[in-house]
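Enquirer: Got a sequence here, can you build the structure:
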Amino acid sequence: MEKLVNDFSFGLFFWQLLILIVLAFLLWKFAWKPILEALSSREEGIQDALDSAERARKEMQNLQADNEKLLQEARAERDSMIKEAREIKEKMISEARAEAQNEGDKMISQAKVSIKNEKNAALAEIKNKVAALSIQIAEKVVRHELSSREEQQKLVDDMLDDVTLN
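Expert: Predicted coordinates:
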């Protein structure tokens, strides 16, 4: 270090300083500016990429929220459709039961009317047969017992007095 201090020359120092300043100016003019511009553009590119990633993340969150909302709406619609289908099913079953009950009641009432009519017809037929048989039996008995016309007339008059019309 002592040798440097002893060999120090102001002229050499001046030229070295001048070269250093020119070199610094040239570096600043031709190297620093493009390097700084490249760093700045790279920083802007990175910032744009970060902003784009943030926008994509927010858009993804919005899409997920929309998908969840659509899924909830679809579930609600499915539930309402199932509920409506169950109500329609219950309504159809109750209507079918009511219709079957009404039809059954009609059939029962028709059967009762039919049975009553057949019963009345059978009773009328039995009455007619019994009456016809009674008349035949009575006729045979009366022929044997009543040989004269006057006795027959008296018997018929007595019977007519006893008979009441329904």
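Enquirer: contacts, neighbours, all on C-alpha from now
Expert: Will do.
Enquirer: Name the next helix or strand downstream of the longest helix seen in the chain, please.
Expert: For the chain, the longest helix by residue count, based on DSSP state H, is helix 33-145. Next along the chain after helix 33-145, taking DSSP states H and E as the criterion, comes helix 149-162.
Enquirer: just how off-centre is the longest helix of the chain within its chain?
Expert: Offset of helix 33-145 from its chain centre (CA atoms, centre = their mean, to the nearest Å): 10 Å.
Enquirer: The structure of the following sequence is requested for comparison with the preceding one:
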Amino acid sequence: MEKLVNDFAYGLFFWQALILIVLILLLRKYAWRPVLNSLDKREQGIKDALDSAEKARLEMKNLQANNEKMKKEAREERDELLKEARQIKEKMIADASGEAEEKANAMILKAQESIRTEKQAALSEIKAQVASLSIEIAEKVVKKELDNKEDQMRLVDNMLDDVKLN
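Expert: Coordinates of the predicted model:
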């Protein structure tokens, strides 16, 4: 230990301390700041993605609730139409003979066809809305995840091959 104290060179110590301070400043400016900045950007990107996913989940939940509501309304309308058709049918049967019965059956078939077409139209509209929302979400995620256009096109082609329309 005494040898270290006796051989201590103040000039060498000064230059080593100066080099250490310069090295710390350079690392702080060119290494730590960019690393911390990129970590902050990454954290913000993840936070934004989670917020976007939460919004998408809530929108999907709302769409499902709307879908159930529309189905319920369609069922109620169908039931009401069927009820009306049955009442008309019973009245016509009571009032007339075979011709009245044929007319009532025709009305029931028309009501059922109308219900079927309305239900199909409602389901098609819901599917279109869900597809549109899915495409928007996928577009946002793909924009963040894919760096070059070639990867984007390859992903889009793969997705289009997997899609089956009803």
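Enquirer: quick one on the thing from earlier: the longest helix of the first structure versus helix 149-162: what angle between them?
Expert: With axes from the mean of the first three to the mean of the last three CA atoms, to 10 degrees as the basis, helix 33-145 of the first structure and helix 149-162 are set at 150 degrees to each other.
Enquirer: For the equivalent of Asp51 of the second structure over in the first structure, give its distance to Glu139 of the first structure.
Expert: Asp51 of the second structure maps onto Asp51 in the first structure when the alignment is built from TM-score structural alignment. Taken as CA to CA, to the nearest Å, the spacing of Asp51 of the first structure relative to Glu139 of the first structure amounts to 128 Å.
Enquirer: same question, Glu150 of the first structure
Expert: 15 Å.
Enquirer: more neighbours, these two?
Expert: Between Glu150 of the first structure and Glu139, counted using other CA atoms under 10 Å, Glu139 has the larger neighbour count: 13 against 10.
Enquirer: Distance check, Cys6 of the first structure against Ser109 of the first structure.
Expert: Not quite, residue 6 of the first structure is Asn, not Cys. Separation of Asn6 of the first structure from Ser109 of the first structure (CA to CA): 144 Å.
Enquirer: which of the two has more neighbours?
Expert: Shown here are Asn6 of the first structure and Ser109; by other CA under 10 Å, Ser109 has more neighbours (12 against 8).
Enquirer: mind checking what the more buried one lines up with in the second structure?
Expert: When the second structure is aligned by TM-score structural alignment, no residue sits opposite Ser109 of the first structure.
Enquirer: what residues are up against Ser109 of the first structure?
Expert: When contacts are counted by CA atoms under 8 Å, 6 or more residues apart in numbering, Ser109 of the first structure touches no other residue.
Enquirer: With Ala131 of the first structure as the reference, measure out to it.
Expert: Computed with CA to CA, the distance linking Ser109 of the first structure and Ala131 of the first structure is 32 Å.
Enquirer: do the same with Ile137 of the first structure
Expert: In this structure, Ile137 of the first structure and Ala131 of the first structure are 10 Å apart, going by CA to CA.
Enquirer: Repeat that for Ala98 of the first structure.
Expert: Distance from Ala98 of the first structure to Ala131 of the first structure, counting by CA to CA: 48 Å.
Enquirer: One more: Leu50 of the first structure?
Expert: 118 Å.
Enquirer: Gln47 of the first structure too?
Expert: Counting by CA to CA, the gap from Gln47 of the first structure to Ala131 of the first structure is 122 Å.
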